[in-house]
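Q: No letters, just coordinates:
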């Protein structure tokens, strides 16, 4: 597995590492992990793994797509799986979690609790998948507060906690009283800012409610470990078919987990509205059309 950042981020990379560990324990697989520090490492790391005989290589990030397509041509018997990837080939798959669905629900929740009518979003690098997540959140928020305003900032880095905190503080100074992030390890800075200024925040990819239990009201959680185990099992059983693989709320792979420690501070109507938005997804393929409440 290749990750673009540290597995200690309590989010994006941590979820992938949990998947790798699950594959190791459930399938008895030999596993290896490398954190890439720059795009120059992408192809070399993939080529190293493939030449060592690994059957399956996870590249955990949209930015690995081109490198995977290139290296895969040299190792036709090795499968490459790119998280949030944008292309496929006969031995390259892209796996996408519809986090925008959970972000929509989080947006509905934010709309029910924001007193200022201003919410903020902090991203790392401006990738298509992150823009899609923020768009889901925006739609959910505006479905409750049609005249509301959403601030969006990108730090250009997934690991700079300080930069994310400064971006969050800047948004708070402009009135944002609920913050969401899609910034991997840097997202911890968003929680720090929320804690310092006593505003609410929302988690992404893993259950981050315990990371900052006094400010994180809910988390958009993906079942990344289960999805990775499913893929690895299919590869082991020679049943894997590369393609654009999608997991969402409809198959239980994406959900919103409320923080029970903070539920008493959230209006019951806001929670019920969010739950109602969540219930609309099993039969939907995209975020529901926003309606004013």
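A: Received it, and whenever you're ready, just let me know what you need. From a predicted model like this one, the values you see are computed outputs, not experimental measurements.
Q: drop to CA atoms for contacts and neighbour counts, all remaining ones
A: Will do.
Q: Could you look up the SS state of the residue nearest to residue 152 when sequence neighbours are not counted?
A: Residue nearest to residue 152 in three dimensions, not counting chain neighbours: residue 121, with 4.8 Å by CA to CA, 6 or more residues apart in numbering. At residue 121 the chain is in strand, as set by DSSP: H, G, I helix; E, B strand; the rest coil.
Q: Please compare the first structure with the one that follows:
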């Protein structure tokens, strides 16, 4: 199955993870939007690439028997953005997908490749946390499922073990409600300077997460509980202050740490009020 270019094309998840286990220097490649750029910049120089393009199991969006929505890891951003299934609160995920980079990247990039890279400025991580999503991963030892907030560990670091790959993102069974993703960037298509993902289910339960303001999406059960009870201006200010306390942003070309902290309460209030207006939540 190999060729002189060092590219392998397995046709099953099991074959892919076996190849990665047998070749520690190998890297999996899905859409290639990030990996190819890193190779061109000589940040990475893998001896072999394991393409995930020929694995049917990790493609497309489907409704599982238990009602959850499965987004295969090789699903392109444009496919996720165009999803017309009734997702309820998880609508925040395709809304985030629609704001990724530009049309070229959305046509090429995949959800599995994106979250495996785990850049704090990416659009998917806070949206997945707000949706209460899970990530299904596979390795030679079998498969396991992680909550999205447990998948993202640190700057550019996930819970993936060596040789593991993302198989799918699992969204909760829709229970009404809606979601919204608010992104602040220097220019359209750039990584987020800061972002807020907000979602409410049909029972009035809220989840919010902040991106771009620390190594991982900021999420607080206490903030979710507060917003589920009260979304007055005072409550929104309190929630924003709590998330500011959790923030650990860096100074970079997209904005200073202080600027990012300043954005959090303002963006949170806008996102929550937008979801309220869309859903009729009081």
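A: Everything's here; your move. From a predicted model like this one, the values you see are computed outputs, not experimental measurements.
Q: Tell me how they score on TM after superposing.
A: TM-score of the superposed chains, computed with TM-score structural alignment, normalised by the length of the second structure, equals 0.26; 122 aligned residues with a CA RMSD of 6.0 Å.
Q: The residue nearest to residue 152 of the first structure contacts residue 141, correct?
A: No - with contact defined as CA atoms under 8 Å, residue 121 of the first structure does not count as touching residue 141 (11.8 Å).
Q: If you count surrounding residues, which of the two has more?
A: Set residue 121 of the first structure next to residue 141 and count neighbours by other CA atoms under 10 Å: residue 141 wins out with 30 against 26.
Q: tell me the secondary structure for that one?
A: helix.
Q: List the contacts of it.
A: 104, 106, 107, 108, 109, 110, 111, 148 (CA atoms under 8 Å, 6 or more residues apart in numbering).
Q: can you do 6 Å?
A: 107, 108, 111 (CA atoms under 6 Å, 6 or more residues apart in numbering).
Q: Quickly find the element holding the second one.
A: When elements are assigned from DSSP states H and E, residue 108 of the first structure belongs to helix 99-113.
Q: That helix - contacts with which helices or strands?
A: Here helix 99-113 of the first structure touches helix 128-144, helix 268-279, going by 3 or more CA pairs under 6 Å, 6 or more residues apart in numbering; DSSP states H and E.
Q: Check which residues of the lengthiest helix in the second structure are buried.
A: Longest helix of the second structure, by residue count under DSSP state H: helix 257-279. The neighbour-count check on helix 257-279 of the second structure (16 or more other CA atoms under 10 Å) flags 257, 260-261, 263-265, 267-269, 271-276, 279 as buried.
Q: nearest to residue 92 of the second structure, of those residues?
A: Residue 92 of the second structure has its nearest neighbour among these in residue 275, at 9.9 Å by CA to CA.
Q: From residue 237 of the second structure, how far out is that closest one?
A: 17 Å (CA to CA, to the nearest Å).
Q: thinking again about what came up before, can you tell me which of the buried residues of helix 257-279 of the second structure is nearest residue 114 of the second structure?
A: residue 260 (22.4 Å).
Q: How many residues are close by residue 269 of the first structure?
A: 12.
Q: what residues are up against it?
A: Contacts of residue 269 of the first structure (CA under 6 Å, 6+ apart): none.
Q: separation between it and residue 278 of the first structure?
A: Residue 269 of the first structure is 14 Å from residue 278 of the first structure, by CA to CA.
Q: what do you get for residue 110 of the first structure?
A: 14 Å.
Q: Which one of those two is surrounded by more residues?
A: Between residue 110 of the first structure and residue 278, counted using other CA under 10 Å, residue 110 has the larger neighbour count: 34 against 22.
Q: which residues of the stretch 101-250 of the second structure fall in strands?
A: 134-139, 142-147, 152-154, 157-158, 165-171, 178-184, 194-200, 206-211 (DSSP state E, counting those that start in this stretch).
Q: and residue 49 of the second structure, which of those is closest to it?
A: strand 165-171 (13.0 Å).
Q: what helices or strands is that closest one leaning on?
A: Using 3+ CA pairs under 6 Å, 6+ apart, strand 165-171 of the second structure sits against strand 69-72, strand 134-139.
Q: out of these, deepest packed?
A: strand 69-72 (a mean of 24; mean count of other CA atoms under 10 Å).
Q: And the next helix or strand past that strand?
A: According to DSSP H and E, the helix or strand after strand 69-72 of the second structure is helix 77-81.
Q: Which secondary structure elements does that next one sit against?
A: helix 92-97, helix 103-108.
Q: Count the residues that sit near residue 37 of the second structure.
A: 12.
Q: just checking, it is part of a helix?
A: Yes - secondary structure of residue 37 of the second structure (three-state DSSP): part of a helix.
Q: For it, give me its contacts.
A: Residue 37 of the second structure neighbours (CA under 6 Å, 6+ apart): none.
Q: Show me which positions of the one helix or strand residue 45 of the first structure maps to end up buried.
A: For residue 45 of the first structure, the element it lies in under DSSP H and E is helix 40-51. Of all the residues in helix 40-51 of the first structure, those buried under the rule 16+ other CA under 10 Å are 42, 43, 45, 46, 47, 49, 50.
Q: of all the residues you listed, which two lie farthest apart?
A: 42 and 50 (12.4 Å).
Q: got a list of contacts for stretch 187-201 of the first structure?
A: Contacts for stretch 187-201 of the first structure (CA under 6 Å, 6+ apart): 161-162, 164-165, 168-169, 177-181, 215-216.
Q: out of those residues, who's nearest residue 222 of the first structure?
A: residue 181 (14.7 Å).
Q: Any buried residues in stretch 222-232 of the first structure, and which?
A: So stretch 222-232 of the first structure, judged by 16+ other CA under 10 Å, has buried residues 222, 223, 224, 225, 226, 227, 228, 229, 231, 232.
Q: Need these in TSV (columns: distance to residue 258 of the first structure).
A: Shown next, in TSV, are those (distance: CA to CA, whole Å):
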residue	distance to residue 258 of the first structure
222	14
223	16
224	19
225	20
226	21
227	22
228	24
229	25
231	28
232	30
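Q: Just the ones in strands from those, please.
A: Using DSSP state E, residue 222 are the members of those that sit in strands.
Q: Which ones among the buried residues of stretch 222-232 of the first structure lie within helices?
A: Using DSSP H, those in helices are 224, 225, 226, 227, 228, 229, 231, 232.
Q: Assign a three-state SS to residue 219 of the first structure, would you?
A: Residue 219 of the first structure - assigned by three-state DSSP - is strand.
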